[in-house]
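Enquirer: from the sequence below, what's the structure:
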Amino acid sequence: MSALTAFTGARIFDGDLWHQGAALLVEAGRIAAIVADRDIPAGAVRAPLEGARIVPGFVDLQVNGGGGVLMNEQPDVDGIRTICAAHARFGTTALLPTLITDTPEVTARTIAAGIAAKAANVPGFLGLHLEGPHLSIARKGAHDPKLIRPMQADDLQRIVEARGKLDALLTTVAPESVSNEQIAALAGAGVAVSLGHSDSGYATVAAAVAAGASMMTHLFNAMSPLGHREPGMVGGALDLGHLNAGLIADGFHVDPVSIGVALRAKKGPGRIFLVTDAMSTIGTDMTGFTLNGREIFRKDGRLTLADGTLAGADIDMIACVRFMHDQAGLELEEALRMASLYPAEAIGMTGRKGRLTHGHDADFVVLDDGLAVRATFIGGVQVYRV
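Expert: So this is what the prediction gives:
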């Protein structure tokens, strides 16, 4: 969309404040301004959205699949395109397709697919998240223990080289399987290093953060808990101010009471942000799928292995926002920031994503009063509408 377009008739949340009696101006894929209705330029094309709410597009840093596709099972551009399109229906305008622990060959194919997706300008594609294989078997979750292994020199080189060809690259590692020198090398190359699937204690976490780790993967899940003598991974996530932490808000992974405690305890400037950890089921009526040759069962909003271990999540981002607002008691504005601004900050995209202010990408979601998605725009182009 190159012509100046004025989206009118909706309440607009810019990431900080609500605007009424105003229009969102979009030009050449970017936000031009939010102006009072009386100040809409004469030549602007008007796009009425009467009675709706416009909010910043959601940014999801952990998306294993969607639309029937799992990144591990279809590591190619078409798979990435399908995943992005599936999540756009639920307000996500930028995401990191996430590879769960797999073989070096699948990892290489996923990186190649990500580079090709960037070249093809796949709508919604932000970069990649490599979750493993350098994790702790003690906190493996649904990751295949046969594929978990320490980071080697060629693994490090592969990730560093990939970062130079992608806008964003996130990797989840456990301090048990990587050295602080490797973390420093990754961070120095611009890779976002997240700690997760680890049984490490607080001191180990603090050392990894000092080396360059900046995030924690799905807070509370697959990590050492907060104890009265050993603060563990959870204690590190909450106490170390420069750590950002992802949170799965589906009511199964973390209880709303624990969510509230974490939000009140988190030291800044780091934030807790929402992730879906979504699997291939999003946007489908699938009853199950396979991961690394193991069957995953879908029932009553949960995805589990045969032994009951949670295996990713069966939730989309607007549902996470509603959960945080309705079940966790968060003000809507803060729930929206947890889905947009805070993940954008965590991945270093604050100049492009998470706000509807001048110069930012025109990624936004149109919601009704019940917080259902009516339309999704990426770069000012409508990619979904009810």
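Enquirer: C-alpha only now, for contacts and for neighbours.
Expert: Fine.
Enquirer: ok, longest strand in the chain?
Expert: Using DSSP state E to define each element, the chain has its longest strand at strand 92-100.
Enquirer: run through who's touching the following helix or strand past that one.
Expert: Sequence-wise, the next helix or strand downstream of strand 92-100 (DSSP states H and E) is helix 104-119. Contacts with helix 104-119, where a contact means C-alpha atoms under 8 Å, 6 or more residues apart in numbering, come from 71-72, 75-77, 80-81, 99, 125-128, 130, 158, 162, 165-166.
Enquirer: list the buried ones in helix 104-119?
Expert: 106-118 (16 or more other C-alpha atoms under 10 Å).
Enquirer: swap in stretch 11-21?
Expert: Arg11, Ile12, Phe13, Asp14, Gly15, His19.
Enquirer: touching, the first one and Leu24? I think so.
Expert: It refers to Arg11. No: Arg11 is beyond contact range of Leu24, at 9.6 Å (criterion: C-alpha atoms under 8 Å).
Enquirer: can you put the buried residues of helix 104-119 in TSV and add distance to Arg374?
Expert: Output for the buried residues of helix 104-119, formatted as TSV (distance: C-alpha to C-alpha, whole Å):
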residue	distance to Arg374
Val106	36
Thr107	36
Ala108	37
Arg109	35
Thr110	32
Ile111	33
Ala112	34
Ala113	30
Gly114	29
Ile115	31
Ala116	30
Ala117	26
Lys118	27
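Enquirer: I'd like the structure of this one too, to check against the first:
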Amino acid sequence: MAETLLTGARVFTGSHMVAADILLRADRVAALLPPGSPLPEGAALRRLSDGMLLAPGFIDTQVNGGGGILFNDQATVQAALSIARAHRRFGTTALLPTFITDTVEGMRAAGRAAAVASAMPGSGVVGVHLEGPFLAPERRGVHSLAHVRPIDAADLDFLTGLPARFGADARVLLSLAPDRVEPAVVARLVAAGLIVAGAHSAATYAQTMAAVEAGLSGFTHLFNAMPPLANREPGIAGAALAARDTVCGIIADGVHVHPAMLRLALAAKGPGGLMLVTDAMPPTGTAAESFTLHGQMIHRRDGRLVTDDGTLAGADIDMAQAVRNAVALMGVGLEEALRMASLYPARFLRLDDRLGRIRAGYQADLVLLDADLQVAGTWVAGQWWDATANEGEAGT
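Expert: Coordinates of the predicted model:
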């Protein structure tokens, strides 16, 4: 079984910085060894610069597209794999391809495709995120009004059966509006194995907390597609901040959420309560200046993705930039920013027994960062991917 010893870089394990060498065996972390440990017999040695940092690979729970591909346009196995591949150069080693509000047939195809992709070793696909269509029409944002609808019996049959299509290492995340889906339905979805998050909603504080009591455990792109906080009616955003056992995804691009609100959310939720997401679209990893979504032209302008009328349509950010922004805009230390990109999403997905840390027995998903937190490359299930190249080379 192929082994590689990584030596020379600092190591962030997911909990703290250590001086260590990392022994990889096939797709797993075999051991953390004292620096300068003898090379195990038969193992390859890879020397890394002492200015580099090895950290757990980033985990992104909201990825609409990348590399020129929109999952809604191509809800196929190959599209899911290609999107995951496009995000590796930005440090993302695991993600949920995200299918936003669309046709019933499209939603079902997306679920089936992601299930197949997630079963492929080293794919980087760890489930699927269905964002909609059970949303509040008045808070739909760029989601298609023609496809926003109430949940029905056929939807429930499909959704409650979907987690069984995925293996133990993958998850189904459903974003819905708590004012459009009854708590009893939320409870049924959670009991079936789905992770349920609140999103695109005009729900009151009471409605949202009732959904939390029923098992809703997260919130999608906090503050966006939600009414603003108010003193007499905190609404869904206030409930998201107050609900201690929930995790909020947040887009730290300085556009979707003002830096002051980023810091406010961090203060309210505390460590582990916020995870970084990109809400990435097809331009990620490309030089494209536009793409189409539901027949609308979306423009890439000044760090924004917008429709002709200026409505935000996803985000023009990658996970490495989100980590850098967490440090610069939110004022968190590097270690906490890295947890927000790896350990906390792993916990939210209930995959933190195998992802989100550099620890013996965990999957060998690592990101190699330089002194400026730019990505030099990643290991996905032990396979090296150079950030400047398109091809990975196993065991190096």
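Enquirer: rewinding a little: wait, which of the buried residues of helix 104-119 of structure 1 is closest to Thr172 of structure 1?
Expert: Using C-alpha to C-alpha, Thr107 is the member of those that lies nearest Thr172 of structure 1, at 13.4 Å.
Enquirer: number of nearby residues for Gly331 of structure 2?
Expert: 15 (other C-alpha atoms under 10 Å).
Enquirer: the residue in structure 1 sticking out farthest from the centre: what's it in contact with?
Expert: The C-alpha centroid of structure 1 is most remote from Ala42, which lies 38.5 Å away (C-alpha atoms, centre = their mean). Contacts here follow C-alpha under 8 Å, 6+ apart; on that basis Ala42 of structure 1 touches nothing.
Enquirer: so what's the aligned residue in structure 1 for Val181 of structure 2 up against?
Expert: Here Val181 of structure 2 is matched to Val178 in structure 1, going by TM-score structural alignment. If you count contacts by C-alpha under 8 Å, 6+ apart, Val178 of structure 1 has them with His134, Pro150, Met151.
Enquirer: for Arg89 of structure 2, same thing?
Expert: Contacts of Arg89 of structure 2 (C-alpha under 8 Å, 6+ apart): Val375, Ala376, Gly377, Thr378, Trp385, Asp386, Ala387, Thr388.
Enquirer: ok, Asn325 of structure 2 next?
Expert: Going by C-alpha under 8 Å, 6+ apart, Asn325 of structure 2 touches Ala252, Asp253, Gly254.
Enquirer: now with 6 Å, please.
Expert: By C-alpha atoms under 6 Å, 6 or more residues apart in numbering, no residues touch Asn325 of structure 2.
Enquirer: average distance between the helix or strand it falls within and structure 1?
Expert: For Asn325 of structure 2, the element it lies in under DSSP H and E is helix 319-330. Following superposition, helix 319-330 of structure 2 is found to deviate from structure 1 by 0.9 Å on average (mean C-alpha distance after the TM-score superposition for structure 1).
Enquirer: what's that helix aligned against in structure 1?
Expert: Using TM-score structural alignment, helix 319-330 of structure 2 pairs with 317-328 in structure 1.
Enquirer: before we move on, the earlier item: identify the residue of structure 2 aligned to the residue farthest from the centre of structure 1.
Expert: So, by TM-score structural alignment, Ala42 of structure 1 is matched to Pro40.
Enquirer: and the longest strand of structure 1, which stretch of structure 2?
Expert: Under TM-score structural alignment, the match for strand 92-100 of structure 1 is residues 92-100.
Enquirer: average gap between that stretch and structure 1?
Expert: Mean deviation of stretch 92-100 of structure 2 relative to structure 1 after superposition (mean C-alpha distance after the TM-score superposition for structure 1): 0.3 Å.
Enquirer: which parts of the stretch 151-300 of structure 2 are helices?
Expert: Under the criterion DSSP state H, counting those that start in this stretch, the stretch 151-300 of structure 2 carries helices at the ranges 153-161, 183-191, 205-214, 235-242, 259-269.
Enquirer: which of these sits most buried?
Expert: helix 235-242 (a mean of 25; mean count of other C-alpha atoms under 10 Å).
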